[in-house]
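A.B. asks: no sequence for this one, just the structure:
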């Protein structure tokens, strides 16, 4: 439901003018909280999970942060190509920075003041006059506007356009002030626009010298490759090799080193990523001491592989760090653009063939819990309900959509299939056969076939990571149903390309978690994003009911309303069985060199990789030794 603007009567004009002049902003402060109050007051010293006395120096050596084994650009915001690791965290900044011990709060980084209008239909940022780009230029409102315009362009990731769809216009008020006007009330939008990266128009601007690599000519934003970013972050690129790695050097003139939101962060003089050709090589290199820290996602590796001389001597340490992150959703995603997966009965049958309990015993060493929600491990999960039934608040949102929903939505939320007694894989496969038969698939001539005699065949796209063994085990169960699965392994670049073009049947994917879901839901589940290449709607979901429930999430005026709307949305998504849920862990597994230190107090909501980059430091003795 959009916000209606009602015109005032003529005789109220003077009163309205005076009211507007006298009105205090809904929020005018050093930061913005989507719901409730900011944890940290004006003039706070530092975030509580950082150590303001951490020494600065030395080098942090890291391996591949993900499956990328090479890169071909320094621009992480465009669709095409693979960007170098570390750029978002180290080189680019935004108007606001989020706090890792609050669910939805942002504090001034490039901005030193944020003002939300009384009607919540605009937000105004004042830019810190000290803010500087790496080339020494002052950060101005026009630079923020330029960055926004580039991110809205066709060459940029469509996620930016989707998340800011409710922005009506952006106005440069003066050199230091920028205002975003909204189409309707949306409490998350100040955080969204405040979190967009800011960079200079001079990034890619030609020097005019014909002997430069680009012939001295300007390079369009979506064509940028290895042109050094002109941004405001604490690090600049020192050297790189696209197939081997990249080194960042702390900017000695970094403008924000004394800001309270930066105090105790980015404590290494240099940060280097080394790229290895596969996960085995990366792990062995870590055990040999070639780099300093590694976040482990494979339970088997964690249980079996982090051993050896350096672990026995204490030179390398393995630890598990608890967190309060929502687990989000990870699973086998079925591409609804394929006719094969458009029948709910087929999707339910495929879900019945995944034996999580066997996988957890045999492959994961009992390390995981089963996911049962798109907001698992948080109060936003529909499964968090004691009865499993929709609450009165959920029903108020679901009832107007009843004609667009499966009746099962209004019943008890079903748990993911289990093979624990009294259930078994045999029972689950028997139930799957019944569902497939109802959908027109029966076993004949050695395969499951439809009425046209066509076999049930699909491809599972595999990037060669941790899911390969799981996919193979799942495929064996599907074979018992007469379903043929072709497991296609590709390199990371091709995998990413096919994902962005939705060129897959089934894929293993993780949807990021959020303690305060909002505009990203449009890009992830909204109908408008389903046909936009590069969007996060990899499912291909087009559901008016889901669209309406996303709007309900965005309209929430307080935390209770957000929880209710999120649970209603979660209930509908889970009932649709678009993803076969995987599993999650409530801790981060990190192995690291003994010379690395971290603050005594852990943040609540954080990624392990970002935490190591941001909050850790090297002992002064080892930093001095490395510098010699």
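C.D. replies: Thanks, I have it. For clarity, every value in this text was computed on a predicted model and none was experimentally measured.
A.B. asks: all contacts plus neighbour counts: C-alpha atoms, from now on.
C.D. replies: Fine.
A.B. asks: OK, contacts around the residue nearest the centre of the chain?
C.D. replies: Nearest to the mean C-alpha position of the chain, by C-alpha atoms, centre = their mean, lies residue 512 at 4.2 Å. Contact analysis of residue 512 by C-alpha atoms under 8 Å, 6 or more residues apart in numbering lists 327-329.
A.B. asks: again with residue 542
C.D. replies: Per C-alpha under 8 Å, 6+ apart, neighbours of residue 542: 525-528, 530.
A.B. asks: ditto for residue 55
C.D. replies: So residue 55 contacts 267, 617-620 (C-alpha under 8 Å, 6+ apart).
A.B. asks: sorry, back to before: put together JSON lines for the contacts of residue 512, with distance to residue 404 and secondary structure on each row.
C.D. replies: Converted to JSON lines, the contacts of residue 512 look like this (distance: C-alpha to C-alpha, whole Å; DSSP: H, G, I helix; E, B strand; the rest coil):
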{"residue": "327", "distance to residue 404": "28", "secondary structure": "coil"}
{"residue": "328", "distance to residue 404": "25", "secondary structure": "strand"}
{"residue": "329", "distance to residue 404": "24", "secondary structure": "strand"}
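A.B. asks: which of those residues lies closest to residue 609?
C.D. replies: residue 327 (16.1 Å; C-alpha to C-alpha).
A.B. asks: so who does the closest residue to the closest one other than its chain neighbours touch?
C.D. replies: In this structure, residue 327 finds its nearest non-sequential neighbour in residue 376, 5.0 Å apart by C-alpha to C-alpha, 6 or more residues apart in numbering. With contact taken as C-alpha under 8 Å, 6+ apart, residue 376 is in contact with 326-329.
A.B. asks: burial measure for residue 263, as a count.
C.D. replies: If you count neighbours by other C-alpha atoms under 10 Å, residue 263 ends up with 20.
A.B. asks: okay, now the one to match up with it:
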């Protein structure tokens, strides 16, 4: 993922949520399908049935059955501790509700029917199942479950647990999920203790269905019923799962420790070789990033994914680094860009005018920021699919025009979309000062055209209302970035302010839509599908954690439908480029910054084989060097 100057807590929380939703909410890059010379039978109506160890919609699976992953060390030693930090506080271990503030790594103990890898963007593999069966029509899928999967209480996972977990998400899950996916299932049939069949409705997008239900987490039905736990309420501990780590100790708001479950059922699976190597995972909480960095320097925790260009450029000259105790590295990143930016709350009437949105966007001088604040370390995002073939560039190709023309004919898009260059963020002529006067003049003309006229006091008004803009933020790290934008907007005649609140208030106001502008990461996946409706669809816009801008754009809805129905990679690519082009033309997003590498610092007690292209996940495939850790401890590296 791309690094950016925000707290690691924000990044970690977003990453944890995205990992879960990629499994749990379909439309993510678990993208699953493909045959491996499996058995073939015939369903009713002579529909061929494939039996396979995995699934991919495009090409072939990278790995065969019972193969280990290329990027792991199968001989990695087991044991030791991995420690990282998070910002703010937490009051719940339930990531599947809008209530409360979830703890970091809440889902570390959950496993799903299918799993992805960090080097196969389109493939998913049987995990809690041994094989899957599905007809060519994909009207249904059967999972043949492993019979040795155990929950932490020693009970065996069965098909009844899977059915319960799946139906629980449709009954009590986040509204945006239920509103999109509840219509796609006809029934779930338990065929026997270890076989379960999902039957899909006629409206279910066939390219997504296997990955969607394959992302079902395994929770214990008996545990939920005995404890009266609900998915739509906060929880003081993780749900009963099957995974390698479970909660060991917690100091609310300060520290969390997860410990390797000694009787974990999956330790000997080929796909797990060289993974989950640590005995404990510790998360230390800090009020802000500055305090967290001081904690790292003194060895309170030992791994840091550095998201501050200021710290990266100027902060790593402390004794532990000079002594060689801390390693600082830039590691390769082949994933799609984060799509990080400011987004407007489109429910606010003042932001429903695209001229206003464009004017405000022009007051963000990235070139000055990068030169002055970011030490030249960043690039500006241009697309929701940066670093992939799905990104729209230049004028539309003939194939894109064929996709867009019907939307123009139906009055959903202006005809200019057919010939215009894909929208790029405005570039400033100067990096020497925060305010680019050329952009100021252009923004002023846009606001004049929109009817926001500057008065004698310099403030712009329309119908007696002052044009005001509030940036809602929770991290002090953003002060140095937003304050110059605020000053630029004031020069434009906008009553702009930065409002910084604590984490709990920030999350609640973002959910409730009581803000003007907030940060959002809108980066997508290599195989977009139904999950796009949660980011950019109208149906879930009023209650979606992934669509904070409240976007309701009929043209985007139509394009999402077409993307979901794509049957080839070529179709998917052309339609996604068209959607990217249309979304960027709406200008609801002010692109911020990103990097093509992971900037990490860690105490020299960890090692790894290689960094896979799609994800940096030290918890998954790094390991602990006990001998080196003892040397550091003896040298006084940890206070």
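C.D. replies: Received the coordinates, thanks. On a predicted model such as this, the values are computed, not experimentally measured, just so you know.
A.B. asks: got a TM-score for the pair?
C.D. replies: Once the chains are laid over each other, their TM-score by TM-score structural alignment, normalised by the length of the first structure reads 0.89; 587 aligned residues with a C-alpha RMSD of 2.2 Å.
A.B. asks: can you redo the contacts of residue 55 of the first structure as JSON lines with secondary structure and neighbour count?
C.D. replies: Output for those, formatted as JSON lines (DSSP: H, G, I helix; E, B strand; the rest coil; neighbours: other C-alpha atoms under 10 Å):
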{"residue": "267", "secondary structure": "coil", "neighbour count": "25"}
{"residue": "617", "secondary structure": "strand", "neighbour count": "28"}
{"residue": "618", "secondary structure": "strand", "neighbour count": "25"}
{"residue": "619", "secondary structure": "coil", "neighbour count": "18"}
{"residue": "620", "secondary structure": "helix", "neighbour count": "16"}
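A.B. asks: pull the most distant pair out of the contacts of residue 542 of the first structure.
C.D. replies: Largest separation among these by C-alpha to C-alpha: 525 and 528, giving 8.8 Å.
A.B. asks: who's more crowded, these two?
C.D. replies: Neighbour count, other C-alpha under 10 Å: between residue 525 of the first structure and residue 528, residue 525 has more, with 23 against 18.
A.B. asks: quick revisit: I'd like the contacts of residue 55 of the first structure as JSON lines, with distance to residue 610 of the first structure appended.
C.D. replies: Shown next, in JSON lines, are these (distance: C-alpha to C-alpha, whole Å):
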{"residue": "267", "distance to residue 610 of the first structure": "13"}
{"residue": "617", "distance to residue 610 of the first structure": "13"}
{"residue": "618", "distance to residue 610 of the first structure": "16"}
{"residue": "619", "distance to residue 610 of the first structure": "19"}
{"residue": "620", "distance to residue 610 of the first structure": "22"}
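A.B. asks: could you single out the nearest of the residues you listed to residue 366 of the first structure?
C.D. replies: The closest of those, once distances to residue 366 of the first structure are taken by C-alpha to C-alpha, is residue 617, at 32.8 Å.
A.B. asks: contacts only, for that closest one.
C.D. replies: By C-alpha under 8 Å, 6+ apart, the neighbours of residue 617 of the first structure are 54-57, 266-268, 596-598.
A.B. asks: for stretch 37-47 of the first structure, what is the spacing between the initial and final residues?
C.D. replies: When the termini of stretch 37-47 of the first structure are compared using C-alpha to C-alpha, to the nearest Å, they are 16 Å apart.
A.B. asks: pull out the buried positions in it.
C.D. replies: 38, 40, 46-47 (16 or more other C-alpha atoms under 10 Å).
A.B. asks: equivalent analysis for stretch 278-287 of the second structure, please.
C.D. replies: Residues of stretch 278-287 of the second structure classed as buried under the neighbour-count rule (16+ other C-alpha under 10 Å) are 278-287.
A.B. asks: quick one: residue 185 of the second structure and residue 206 of the second structure, what's the gap?
C.D. replies: Residue 185 of the second structure is 12 Å from residue 206 of the second structure, by C-alpha to C-alpha.
A.B. asks: how many neighbouring residues does the aligned residue in the first structure for residue 460 of the second structure have?
C.D. replies: Alignment note (TM-score structural alignment): residue 460 of the second structure maps to residue 449 of the first structure. Close neighbours of residue 449 of the first structure, defined as other C-alpha under 10 Å, add up to 21.
A.B. asks: thought residue 449 of the first structure was touching residue 456?
C.D. replies: Yes - taking C-alpha atoms under 8 Å as the definition, residue 449 of the first structure is a contact partner of residue 456 at 5.8 Å.
A.B. asks: returning to what we had before: just the contacts of residue 542 of the first structure: which are in helices?
C.D. replies: Among those, the members falling in helices (DSSP state H) are residue 525.
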